[in-house]
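> just need the structure, nothing else, for what follows:
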Amino acid sequence: MAGRILVLNTGSSSIKYELVDVTTRERPARGLVERIGEDMGRLTHRAGDGPPYIRELPVPGHDEGLDAMMEAFAAAGPDLAPGAVGHRVVHGGTRFTKALLIDDNVIAAIEELAPLAPLHNPVNLTGIRVARKAFPGVPQVAVFDTAFHRTLPPEAYTYAVPQEWGVRRFGFHGTSCAYVSRRAAAVLGHDLADLNLIVLHLGNGASATAISGGRSVDTSMGMTPLEGLVMGTRSGDIDPALTGYLARVNGLDSQQVEHALTHHSGLLALTGTRDMREVRARNDDTARQALEIYTRRIRKYVGAYYALLGRVDAIVFTGGVGEHDGATRAASLAGLDRLGITVDPALNHADSTSERAVSPPSAEVPVLVIPTDEEWEIARQAHALIS
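So this is what the prediction gives:
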C-alpha cells in the first residue's frame, strides 16, 4: 500500500517502529522492541487503539528484533505491507541535506560519517541493513536529523578554529523542528514563511533552534549533539580547555572525557538521575540547584536567539520535558516579561496533551506547546519522495 510507511528508529539496544498511513492520516500500529542483546528482550506492540501485545523473548540482535516485530504484526495485526520504510538517520554531514532513497552508495556514505555520530549512525545503519533484507524490493528512505539545519548561514556553522581541521556545526533534532514549526504556524494562523520562532526541544537530549521563515538560522547543538543545553546525560556547553586540563590533572584521555561528557554528565552528574520527573519529585538543595542550572541555560539561549532574530513571533516547547513539565517551561522563561514573553500559570499547568498556547491571550510573544511527531514527519518525507 503506497500510502503506508513503516517508520524505523533503530537504537543501540532497541527498535522503535510505527506504521503510518500518510493518505488517511491513520496510525495502524506502533511498537517497541527493547533490551536487544540482553539475556531477555521485550516487545510491546499495539494495533490501533487495541490492547498491547507484549512478549518477553530472547532478542540477541537487531535481525531477531525485526523478526519479533514482524511476528507481532502477524499475530496482532494489521497486515504489514508498507509502500516504503522510512529510517531516522542522525547525521548526514554536508552530503545529505534532504531525504533520499537508500542504495549501496548511500549506505557507504552514512558509514563514512559514523565518526561524527559514533553512538547513532552505526545502529541506524544496522536498522537499514536489516530492513532491506526483510523487505526486499520495498523502497527504503533515509531521513536525516541534520537536514533541517542545512540552511544555517556560514556565520552560524563555522567554528573559529584552524579551517584545515574540516570541522563545523551541523545541528540536530531537525526532524522534530520541521514538524513543530509547521504546526506552530497552523496554531498561530499564519504562513510559516512570515514567522520567527524559537523551538525548544527538551527531552533526554535537548536543543534550542532559531527559525526564520521556516529556515533554521541557528541552533544550540553543534558538530555533535553534545553542544548546547544541559541534557539528561550530556553536559552541553563547556570550556573546551576542560579536556586538556583533565588530561594533565586526572590522567584522562580524550575518549574518556568525551564518554563522560556524553554519558555521565548533565542532570545525571548534578543529581544522580537523568530523569527530570525524578529530579522534580525531590525537594532538596541539590535538585533545586540542578533545575536552576538546567533552566538558566535555556533562558540564555532564548535571549540570545531573540537578539539574533530581532523579532520573535512565538516560543515553542516540544519533547518529553517541554511538552509535559509546566514548571520547567515557566522557569525557562522567568524574567523575560520585558521581552513580551510570559506564561499564564493556569494554562501552563493545565493537564493537556494537545497543541496549545500557555501564554496569556494578550501576550506579545505567544508561548506554545506542540507535541512533536517525528514518526509522522519521517513518513511524510518518505512518502513525498517515493511519490
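> contacts and neighbour counts: CA atoms only from here.
OK.
> ok, and what's touching the biggest helix by length in the chain?
Identified as the longest helix of the chain according to DSSP state H is helix 285-309. Contacts with helix 285-309, where a contact means Cα atoms under 8 Å, 6 or more residues apart in numbering, come from 196, 198, 208-210, 212, 218, 220, 229-231, 267, 270-271, 279-280, 312, 328, 331-334.
> and for comparison, fold this next one:
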Amino acid sequence: MDKYIFCINFGSTSSKFALYNNDQLIAEQSISHSKEELSKCSSINEQLPLRQSYAETFLEQHHMSVKDLSAIAARAGVTPPVDFGAYMINDCMVDRLFNHPLVDHAMNLTPVVAYRLAQGTDILVMTYDSCTTNQMEPVYKISGIPEIERSHMCHTENIRAVAFKTAKKLQKNYEDLNLVIAHLGGGISATAHSHGRIIDSMDSNSGAFSPERAGILPSRALAKLIYSNKFTEAELYKRLEGNGGMLAYLGTADGRDVEKMIASGNKQAELIYHAMAVQVSKEIGALSTDLLGNVDAIVLTGGLAHSKLFVDWIRERTAFIAPVTVFPGEYEMEALALGALRVLNRHEEAQIYQERG
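Down below sits the predicted model:
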C-alpha cells in the first residue's frame, strides 16, 4: 500500500525536502538560500511565506498534492525539553515556535509550514526526535553556578539515526550499546549513549568550536567582552553562533575551502582546522567518562565526516578509547520518514505536545 511521506527540514540558509513512499526515497531537493535572498526578510518569521512556497513548489514539481500524502514529517523546532520520538504538531507547538521562540532559528518554521500545509486534511503531521529531547541525568545538568543549568541541545535526528545504523553494523540492539557519537557540521555536538538513552551531551555552547560557532569560551574573558560595548546583545549572539568558530578565524565555514588553503601551505588554516579536531577529540574523551570508559564505538557523522584529514586527526586521539566508525553526511530526512512510517504502521504512537508547567 502506498504511503507517501513528505519530509521538510529548514536550516539557517537551506531548505531541504524529500518524498518517500513507505521507506523508499522517491525525490529529494536541497535549496541553498543566498544572503541576498534572506536579507529581504527582516526576521526569521518573515521567511515563512518564502519557505512555504518552496515546499509547495517541490510537491507540484513531483505531481503531488497534500491530499495525496499519508504524512508530513517536519524537523522539530526549539521547544522546551521533550521526550524522544514522534510529536503531533498542534496549535500549542506552532504558537510556541512562531510567537514565543526560545531561539531565533529557521528550524522553528519547519513545523509551522508543515501544519499550514496540512490544514483542511486529516493526514498525520508530526516532528521526530527534537533537538531539545532531554534524558540527561541530574549530575550532568550541574553547571557551576545555580543560576545556570546545563541543558541538552544536539543534532538528535542525525545522531539517533546513526546510532541505529551503528547497532545494525555491530549486529546488536541499540539498547545494548554504549556509544559516543559526534555530529560534525556547521554546528558540532557530541553525545554519550547508554543502553538506548542519551545521558549527556556537549554542543556549541558547552564544547568544541565549529565551522560557524564559538563553542565554550573562557568565562572571565567572555564577561569582559560582554561589557566592552563592542557589540550589542544581538551582535554578540551572532558572533557566538553564526559568525564565530572557524569562520571568524579564516573567513570561511566550508571545510573544503580550508583544506585547499592547507594544501597551498597556509599554516594558520592548518592550525585552526587542527584545533577544531583536537577540541572534538577532547569532547569525545570527556563523554567517554560518563560511560566509565566502557565504550563500544565512537561514531562520527555530519558533513565534516567526509573529510579524511579531519577524521584522521580525531581518530588518532580517540581510537584508544574504542573503534571509530564513520557515517559521513546527514540522515535527518531518512530518520523523519522512518519515524513517520513507524507511526503510520502503529509501531509507535505520536505524543501530544503540550507546555509543561
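> just the TM-score for the two chains, thanks.
Here the superposed chains carry a TM-score of 0.83, computed using TM-score structural alignment, normalised by the length of structure 2; 331 aligned residues with a Cα RMSD of 2.8 Å.
> where does the longest helix of structure 1 end up in structure 2?
Counting by TM-score structural alignment, helix 285-309 of structure 1 falls onto residues 267-291 of structure 2.
> coming back round to it: filter the contacts of helix 285-309 of structure 1 to the buried ones?
Among the contacts of helix 285-309 of structure 1, the ones that count as buried by 16 or more other Cα atoms under 10 Å are 196, 198, 208-210, 212, 218, 220, 229-231, 267, 270-271, 279-280, 312, 328, 331-333.
> show me where the stretch 1-150 of structure 1 has strands.
4-10, 14-21, 26-34, 41-47, 53-57, 84-89, 100-101, 140-144 (DSSP state E, counting those that start in this stretch).
> how about a markdown table for those, with mean neighbour count and distance to residue 184 of structure 1 added?
Shown next, in a markdown table, are the strands of the stretch 1-150 of structure 1 (neighbours: other Cα atoms under 10 Å; distance: least, Cα to Cα, whole Å):
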| stretch | mean neighbour count | distance to residue 184 of structure 1 |
| --- | --- | --- |
| strand 4-10 | 26 | 23 |
| strand 14-21 | 23 | 22 |
| strand 26-34 | 20 | 21 |
| strand 41-47 | 21 | 29 |
| strand 53-57 | 15 | 34 |
| strand 84-89 | 28 | 23 |
| strand 100-101 | 17 | 26 |
| strand 140-144 | 27 | 21 |
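> turn the ones you listed into CSV, including distance to residue 174 of structure 1.
Below are the strands of the stretch 1-150 of structure 1 laid out as CSV (distance: least, Cα to Cα, whole Å):
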stretch, distance to residue 174 of structure 1
strand 4-10, 15
strand 14-21, 18
strand 26-34, 22
strand 41-47, 27
strand 53-57, 32
strand 84-89, 11
strand 100-101, 15
strand 140-144, 8
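> who wins for proximity to residue 65 of structure 1 among the ones you listed?
Nearest of the strands of the stretch 1-150 of structure 1 to residue 65 of structure 1, taken as Cα to Cα: strand 26-34 at 6.2 Å.
> with structure 2 superposed, average distance for the closest one?
Overlaying structure 2 shows strand 26-34 of structure 1 at a mean distance of 1.9 Å from the equivalent residues (mean Cα distance after the TM-score superposition for structure 1).
> got a list of contacts for that strand?
13-21, 41-48, 65, 68-69, 77-78.
> how many neighbours does residue 294 of structure 2 have?
Applying other Cα atoms under 10 Å, we find 15 residues neighbouring residue 294 of structure 2.
> just checking, it touches residue 178?
Yes - Residue 294 of structure 2 lies in contact with residue 178 (Cα atoms under 8 Å); the separation is 6.8 Å.
> now stretch 114-131 of structure 2, how far from the chain's geometric center?
Computed by Cα atoms, centre = their mean, to the nearest Å, the chain-centroid distance of stretch 114-131 of structure 2 equals 19 Å.
> which parts of the stretch 251-387 of structure 1 are helices?
Using DSSP state H, counting those that start in this stretch, the helices of the stretch 251-387 of structure 1 run over 254-263, 266-271, 276-281, 285-309, 319-324, 326-332, 345-348, 374-386.
> who wins for proximity to residue 124 of structure 1 among the ones you listed?
Ranking the helices of the stretch 251-387 of structure 1 by proximity to residue 124 of structure 1 (Cα to Cα) places helix 374-386 first, at 13.9 Å.
> please name every helix or strand in contact with the closest one.
strand 4-10, strand 14-21, strand 84-89, strand 100-101, strand 140-144, helix 174-188 (3 or more Cα pairs under 8 Å, 6 or more residues apart in numbering; DSSP states H and E).
> I'd like the ones you listed as a markdown table, with distance to residue 255 of structure 1 appended.
Output for those, formatted as a markdown table (distance: least, Cα to Cα, whole Å):
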| stretch | distance to residue 255 of structure 1 |
| --- | --- |
| strand 4-10 | 24 |
| strand 14-21 | 25 |
| strand 84-89 | 23 |
| strand 100-101 | 33 |
| strand 140-144 | 26 |
| helix 174-188 | 27 |
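> what's the closest of the ones you listed to residue 114 of structure 1?
strand 84-89 (10.7 Å).
> residue range for that closest one in structure 2?
Against structure 2, strand 84-89 of structure 1 falls on residues 71-76 (TM-score structural alignment).
> how about stretch 302-318 of structure 1: buried residues?
Of all the residues in stretch 302-318 of structure 1, those buried under the rule 16+ other Cα under 10 Å are 302, 305-306, 309, 312-318.
> widest-spaced pair of those?
Spanning the widest gap among the buried residues of stretch 302-318 of structure 1 are 309 and 318, at 20.0 Å by Cα to Cα.
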